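Trainee: give me the fold of what follows.
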Amino acid sequence: MTTPLYLGVALDGAGWHPAAWREPDARPLDLFDVGYYTDLVRLARSADVDLVTIEDAVGLQTSGFGPAREHAENDRTETDHAEKDRTATDRTDEVRGRLDAVVLANAIAPRVSGIGLVPTVTTTHTEPFHTATALQTLDYVSEGWAGWRVQVSGRAHEAQHFGRRTIAPFDAAAITGGDPGAQALLAELFGEARDAVEVARRLWDSWQDDAIIREVETGRFIDRDKLHYIDFVGEYFSVKGPSIVPRSPQGQPVVFVLAHQKVPYELAVAEADIVAITPHTDEHLDQILSELRDAEQSVERLAGAPLQVWSEIVVLIEETAADARTALARLNDLHGQPLASDALVLAGSPAEVADQLLHWYHRGISGVRLRPARLPRDLHEITENIIPLLDRAGVRDTAQGAHSLRERLGFGAAPNRYAPAEVARTESITR
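Mentor: This next block holds a predicted model:
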């Protein structure tokens, strides 16, 4: 084994199945309680999971994302789409509402140490200065275990929360179908996201590591020469800097991007540490990896360390495959339709799930983000049954005793672009 198989767990309410909150062992009364999420993260930490992500958005959850809905709606009118979104949002038999992911991660961090905390933050309606400082704060509170799951918002009703821009209603099928308006919006959203991440990365470097000197005798708290203006001017943002938060323990928190096609792949190649992909078959995986290689040829990588490629999978785990299929069918009946997802949905035994993860690993995938269909039930299955199988397969020899998420994931220390040695190195390359 040259590199281990890294594991992340995606936390979202009662789980990724819309009917999961109705399970007997679900905790619907606790979904807005910090203690509930702390328990989940503590459980993941007990099994040596590398990181957890926390879902978030700037609008209420809706149901029906995924290929099944996209194909079914190809012939709908724009009005139909808007009504469908409204209806999905207005369903009263699904979880609605969530806690702010960054604030929640900051609440969890003092309670559970040694596991990556990666909240979702949307770039579309959020100023990168605020995002950068919030994540630096999380990196301090967690003592070096912070990350950022980058997300865009293309929904018209979410834009209306802010009133600063208008986004026309569209359907995901319009993007996959090559609609020019949808493609232009996609390019705008991910172009803005790329600038937002670059601004954040520059702000994270805007204080050198030794900028704070605290010389009581001379009355100098900081060395002003070691704070730097970032002077970023792009199509979407103009940011002077420096950050108001000193450089945090990791220097650069880990950046995680979920991507499904060319434009998001280019964002990931340029700015992410981890890109998560959603293959459904081996052929699909090969296609995605080819598209990522194409993106690497056309986009300059700014993030430094090599990009890790992770797969995504929704898992529902029972003792036997038959039991798992029965459990999924029961939840689908409660929901009134089959579970649809951008990622592969696997209802199976622990051995089946572990075999799928190992199969991806042996095809070159660096890690997997598991989306439990039911929380906490499938997280218990992951920690008690899946991870021991992976341990026995010898693929989980991760960095024991790591002092940060970057170290845990093998990224190493993040150099500061504004430190003199780095400036000199960059100038020599430019010349």
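Trainee: C-alpha from now on. contacts and neighbour counts both.
Mentor: Will do.
Trainee: now do the contacts for Val121.
Mentor: Shown in contact with Val121 (CA atoms under 8 Å, 6 or more residues apart in numbering): 56-57, 101-102, 131, 148-151.
Trainee: now the nearest residue to Trp207 once chain neighbours are set aside: how far from Gln287?
Mentor: Of all residues not flanking Trp207 in the chain, Leu227 sits nearest, at 4.7 Å (CA to CA, 6 or more residues apart in numbering). Per CA to CA, to the nearest Å, Leu227 is found 44 Å from Gln287.
Trainee: between these two, which one's more packed in?
Mentor: Set Leu227 next to Gln287 and count neighbours by other CA atoms under 10 Å: Leu227 wins out with 23 against 13.
Trainee: ok, the more buried one - contacts?
Mentor: Contacts for Leu227 (CA under 8 Å, 6+ apart) come out as 206-208, 211, 242.
Trainee: which among the residues you listed gets closest to Ala156?
Mentor: Checking those against Ala156 with CA to CA, the nearest one is Pro242 at 33.0 Å.
Trainee: tell me which element the closest one falls in.
Mentor: Assigned by DSSP states H and E, Pro242 belongs to no helix or strand.
Trainee: give me the most central residue, the protein.
Mentor: In the chain, the C-alpha nearest the mean C-alpha coordinate belongs to Arg149, at 3.0 Å (CA atoms, centre = their mean).
Trainee: also this sequence, please, to line up against the first:
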Amino acid sequence: MSQKRQIKLAAYLIGTGMHVASWRHPNANPNASIDVKAFQKLAQIAEKGKFDVAFVADSLAINHESHPQILNRFDPTVLITAIAAVTEKIGVGATASTTYSEPYVLARQFASVDHISNGRAAWNLVTTSDATGETALNFTRNAHWEHDQRYERAEEFVDVVQGLWDSWEDDAFLYNKETGGFYDKDKLHEIHYNGKYFSVKGPLNIARSKQGQPVIVQAGASEPGQRLASRVAEVVFVHWDNIEEAKSYYKKLKSQLKDFGRGEDELHILHGISPIVGETEEIALQKYQTLQNLIDPYESLKFVSGYMGNVDFSKYDLDTPAREVEFPVVNSIQSHFNEMKKIIDEEDLKVGDLYNRFFGPGRRDAFVGTPTQVADEIEKWFVERAADGFMLQFPLYPNDLEDFVKLVVPILQERGLFRLDYEGDTLRDHLGLKKPENRFTRDKLTTHGK
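Mentor: Modelled structure (predicted):
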């Protein structure tokens, strides 16, 4: 008998919150993006709420046209190590780029975090979106690679990383003091990878972790992104404008898994939402409006600009019809750009409307309301298979996270939609994912006909 499907919850941790004006809120610590204790506290709150994973994003250059909380931030791999030290169960995930990293270094970093956290690490695989091209200039390159080339490199990159994670079979280390046998040489493997972008001998100089390999998270919604997700991702993070689009994407991506011999339960799709909860609907709306009142219209448009090809919105009046804006060819997140441009073409939006229309923290949607209203909407998306769970991008930290854990989680638990407690120790346990079999062990068994 199969286990009942349950909602997966991830907390997207970012300084004072995802709302572009959250740092200006009276309760906010503007320096929270480099306050390790603030992040540790958020992860502990999320763990109290039995969340699957606490997630930290990244950027590799300063983009002045973006969210202020990413101008001053930690390396996320270092940060999740600090988070792992003060938590016991919740997974810890971080973003790292396949375009501006080396596979051996990244494999070692995440394997290390996986050991330190006792099997709770996740790698958010990104190819790096960069509308300005600033990132390339920090890495001795003249220009940011084109979208499809970035994904071609990513395909090789992840193969190298996963191969390195399998360098040691699970029982390779003997630690036999009597015989002096520290490890079994027959259970250590070099990968000898040679491709278009990488040539890596191996092995990795760290053992397999308790969960075998860190969980792979991915957020690509373009065709190359979906192909990569179908092949290797175990969690996919997306954001769609409405439930019907989300259901269509969910069905399409899940159907592609069979092409790689995978089942639908081997990949979880998490939809990004920004809940604001109040004991009454009026209180929730007051919280929402307090943040909205702090917005500088042109500052919020800088955030939109990062997704729209680095458009200079400052030269447009806020009442300018958005259709009249000149958009350049985009080389960043194509799925986001295409969706946003389609909405601009179809709806009578003004330039000043764009932030509130496109970004959850600025939207007055069904996830702003009473605990029951928010729980109802979450259940609807889950039951109708628009999502397997949610990446919760709270507008204001820690307030909105605390409210959600206190007021919404108990309702989901009462309805049997969410766990009452953790039933395992690793992130794979929480997500219901099997420990990957070591490829070299599997090959031996195949060779010997077992």
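Trainee: do you know the score for how well these two fit?
Mentor: The TM-score (TM-score structural alignment, normalised by the length of structure 1) is 0.82; 384 aligned residues with a CA RMSD of 2.6 Å.
Trainee: among the contacts of Leu227 of structure 1, which one lies nearest to Ala393 of structure 1?
Mentor: For those, the nearest to Ala393 of structure 1 is Gln208 (42.4 Å; CA to CA).
Trainee: what sits closest to that closest one if chain neighbours are left out?
Mentor: Lys226 (5.4 Å).
Trainee: just the strands in the stretch 101-250 of structure 2 please.
Mentor: Ranges of strands in the stretch 101-250 of structure 2, per DSSP state E, counting those that start in this stretch, are 121-126, 173-176, 181-183, 193-194, 199-200, 215-218, 235-238.
Trainee: against structure 1, where does the longest one fall?
Mentor: Strand 121-126 of structure 2 corresponds to residues 146-151 in structure 1, going by TM-score structural alignment.
Trainee: what about the matching stretch, distance to the chain center?
Mentor: Using CA atoms, centre = their mean, to the nearest Å, the distance from the centre of stretch 146-151 of structure 1 to the centre of the chain it belongs to is 5 Å.
Trainee: likewise stretch 418-431 of structure 1?
Mentor: The chain centre lies 31 Å from the centre of stretch 418-431 of structure 1; the measure is CA atoms, centre = their mean.
Trainee: now stretch 3-11 of structure 2
Mentor: With CA atoms, centre = their mean as the basis, stretch 3-11 of structure 2 stands 15 Å off its chain's centre.
Trainee: list the buried residues in that stretch.
Mentor: Under the neighbour-count criterion of 16 or more other CA atoms under 10 Å, stretch 3-11 of structure 2 has 6-11 buried.
Trainee: mind putting the residues you listed into a markdown table with distance to Glu423 of structure 2?
Mentor: Shown next, in a markdown table, are these (distance: CA to CA, whole Å):
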| residue | distance to Glu423 of structure 2 |
| --- | --- |
| Gln6 | 13 |
| Ile7 | 14 |
| Lys8 | 14 |
| Leu9 | 15 |
| Ala10 | 17 |
| Ala11 | 19 |
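Trainee: how about the residues you listed, which pair is most distant?
Mentor: In the buried residues of stretch 3-11 of structure 2, two members sit farther apart than any others by CA to CA. They are Gln6 and Ala11, at 16.5 Å.
Trainee: need the max-distance pair from the contacts of Leu227 of structure 1.
Mentor: Going by CA to CA, the pair spanning these furthest: Ala211 and Pro242, at 12.0 Å.
Trainee: over in structure 1, find the residue span the longest helix anywhere in structure 2 aligns onto.
Mentor: In structure 2, assigned by DSSP state H, the helix with the most residues is helix 147-165. Using TM-score structural alignment, helix 147-165 of structure 2 lines up with residues 186-204 of structure 1.
Trainee: run through who's touching that stretch.
Mentor: 123-124, 127-129, 131-132, 136, 150-154, 175, 230, 232, 234-237, 239, 241-243, 246-248, 251-252, 263-264, 267, 270-271, 417.
Trainee: buried residues in it, which are they?
Mentor: Those would be 186, 188-204, for stretch 186-204 of structure 1 by 16+ other CA under 10 Å.
Trainee: and Asp50 of structure 1, what's its match in structure 2?
Mentor: For Asp50 of structure 1, the aligned position in structure 2 is Asp52, judged by TM-score structural alignment.
Trainee: tell me how far that match lies from His430 of structure 2.
Mentor: Between Asp52 of structure 2 and His430 of structure 2 the computed distance is 6 Å (CA to CA).
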